[in-house]
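> I'll drop the sequence and a predicted model, then ask my questions.
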Amino acid sequence: MESLQVTKKDKVIFCTKANHEVPSKYELPAPLASEEKRGVLLPNGELNWTCPCLGGLPYGPCGFEFREFFGCIHKAQESEDPDKSRTQECFPKFAAMKECFSHFPKLYPPDEDGPETDLGDQFPKPSGDQTATDGKAE
């Protein structure tokens, strides 16, 4: 048998094992019309930070870093000229986000694929002659 405690602010219901053995008789309310077709982008084109598809990343301990990186990628993808992709500008923000993740391994476990890999090949190479050298003269 369940017991009920009501305070000024909360309604607390204590359930027994028997309460959990029967199917719930409660139904969730239907979504509001304004919430039905929301995804990562709102109708006005802004990012929807409350989208369930993002999980808790925008509001976790590394939420600021995640929002900075994700917003940067979104802006880069909006670029009208595909030859002027700005994703390279997002790499420092990605690195800051991964650095923050490393401080919270229980919340953000490392990739299961193995040790960290060089992610430089996932971003387009900068234009111009900016090749890296190891400091040795040829």
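Happy to help now that I have it.
> Only C-alpha atoms from now on, for both contacts and neighbour counts.
OK.
> So the closest residue to residue 110 other than its chain neighbours versus residue 33, what's the distance?
Spatial nearest neighbour of residue 110, excluding adjacent residues (Cα to Cα, 6 or more residues apart in numbering): residue 102 at 7.7 Å. Residue 102 sits 40 Å away from residue 33, going by Cα to Cα, to the nearest Å.
> Could you report the distance from the residue nearest to residue 110 to residue 66?
Relative to residue 66, and taking Cα to Cα, residue 102 is found at 13 Å.
> now residue 106
On the measure of Cα to Cα, residue 106 and residue 66 end up 17 Å apart.
> Look up the closest residue to residue 87, ignoring the ones flanking it.
Using Cα to Cα, 6+ apart, the closest residue to residue 87 is residue 76 (5.5 Å).
> residue contacts, the one you found?
Counting by Cα atoms under 8 Å, 6 or more residues apart in numbering, residue 76 makes contact with 85, 86, 87.
> shouldn't the first one be in contact with residue 73?
No - contact status for residue 85 versus residue 73: not in contact, 9.9 Å apart, counting by Cα atoms under 8 Å.
> In a helix, residue 74, correct?
Yes - counting by DSSP: H, G, I helix; E, B strand; the rest coil, residue 74 falls inside a helix.
> For residue 94, see how far away the residue nearest to residue 85 when sequence neighbours are not counted is.
Nearest non-adjacent residue to residue 85, counting by Cα to Cα, 6+ apart: residue 76, 6.1 Å away. From residue 76 over to residue 94 the distance is 13 Å, taken as Cα to Cα.
> Second structure follows, compare the two:
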Amino acid sequence: MSYARREEDGKDIIVFVTKEDSDRAFSSKSDSQVSTKDESSSDLESSQKAAYNPETGEINWDCPCLGGMTKPPCGETFKAAFSCFVYSTTEPKGIDCIEQFQAMQSCFREYPDIYGAELADDDDESAAAPKADSKASTDQ
């Protein structure tokens, strides 16, 4: 499961959560935290807030939480990568989606005026990532 939101500074943040983390978060809600609104209006609101509905297995591409990611020019590559991740059953989740995410990043690079913030976030994360290969090669 994932969600996206826009920060006050205009940057989008996409957060990926495992099914176990999601289940744990929803099952830990106490009864006092559950809204007493009419169930049908509550369902409508939650379906508009979440990009993926595990009960129906559908992705809500109109969810505001996805921001403009579903729109052209890279909307279709984003949808392919996001769908792959959501429906992935491999461990770790989404490992079978690398090609789709690489295609999405390539598309983002073709349109830096539109997706510059996403590219900058990727560059920041890759710079902060530890170099696991260098340690492994010295241990042998």
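Everything's here; your move. Computed from a predicted model, the values in this text were never measured in an experiment.
> care to give me the TM-score?
After superposition, the two chains reach a TM-score of 0.50 (TM-score structural alignment, normalised by the length of structure 1), with 84 aligned residues with a Cα RMSD of 3.0 Å.
> count of neighbours near the equivalent of residue 75 of structure 1 over in structure 2?
For residue 75 of structure 1, the aligned position in structure 2 is residue 87, judged by TM-score structural alignment. When neighbours are defined as other Cα atoms under 10 Å, residue 87 of structure 2 has 17 of them.
> Quick check: the gap between residue 87 of structure 2 and residue 123 of structure 2.
When residue 87 of structure 2 is compared with residue 123 of structure 2 (using Cα to Cα), they lie 27 Å apart.
> What spatial separation is found between residue 39 of structure 1 and residue 51 of structure 1?
In terms of Cα to Cα, residue 39 of structure 1 sits 6 Å off from residue 51 of structure 1.
> I'd guessed residue 6 of structure 2 sits against residue 15; true?
No - using Cα under 8 Å as the test, residue 6 of structure 2 is too far from residue 15 to be in contact (11.6 Å).
> quick one: contacts for the residue mapped onto residue 65 of structure 1 from structure 2?
Per TM-score structural alignment, the equivalent position to residue 65 of structure 1 in structure 2 is residue 77. Taking Cα under 8 Å, 6+ apart, we find residue 77 of structure 2 in contact with 100, 101, 103, 104, 107.
> possible to save those residues as JSON lines with secondary structure, distance to residue 118 of structure 2 and neighbour count?
Listed next are the contacts of residue 77 of structure 2 as JSON lines, based on DSSP: H, G, I helix; E, B strand; the rest coil; distance: Cα to Cα, whole Å; neighbours: other Cα atoms under 10 Å:
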{"residue": "100", "secondary structure": "helix", "distance to residue 118 of structure 2": "16", "neighbour count": "19"}
{"residue": "101", "secondary structure": "helix", "distance to residue 118 of structure 2": "12", "neighbour count": "20"}
{"residue": "103", "secondary structure": "helix", "distance to residue 118 of structure 2": "14", "neighbour count": "16"}
{"residue": "104", "secondary structure": "helix", "distance to residue 118 of structure 2": "11", "neighbour count": "21"}
{"residue": "107", "secondary structure": "helix", "distance to residue 118 of structure 2": "11", "neighbour count": "18"}
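> would you turn the residues you listed into JSON lines with distance to residue 39 of structure 2?
Below are the contacts of residue 77 of structure 2 laid out as JSON lines (distance: Cα to Cα, whole Å):
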{"residue": "100", "distance to residue 39 of structure 2": "37"}
{"residue": "101", "distance to residue 39 of structure 2": "37"}
{"residue": "103", "distance to residue 39 of structure 2": "40"}
{"residue": "104", "distance to residue 39 of structure 2": "37"}
{"residue": "107", "distance to residue 39 of structure 2": "41"}
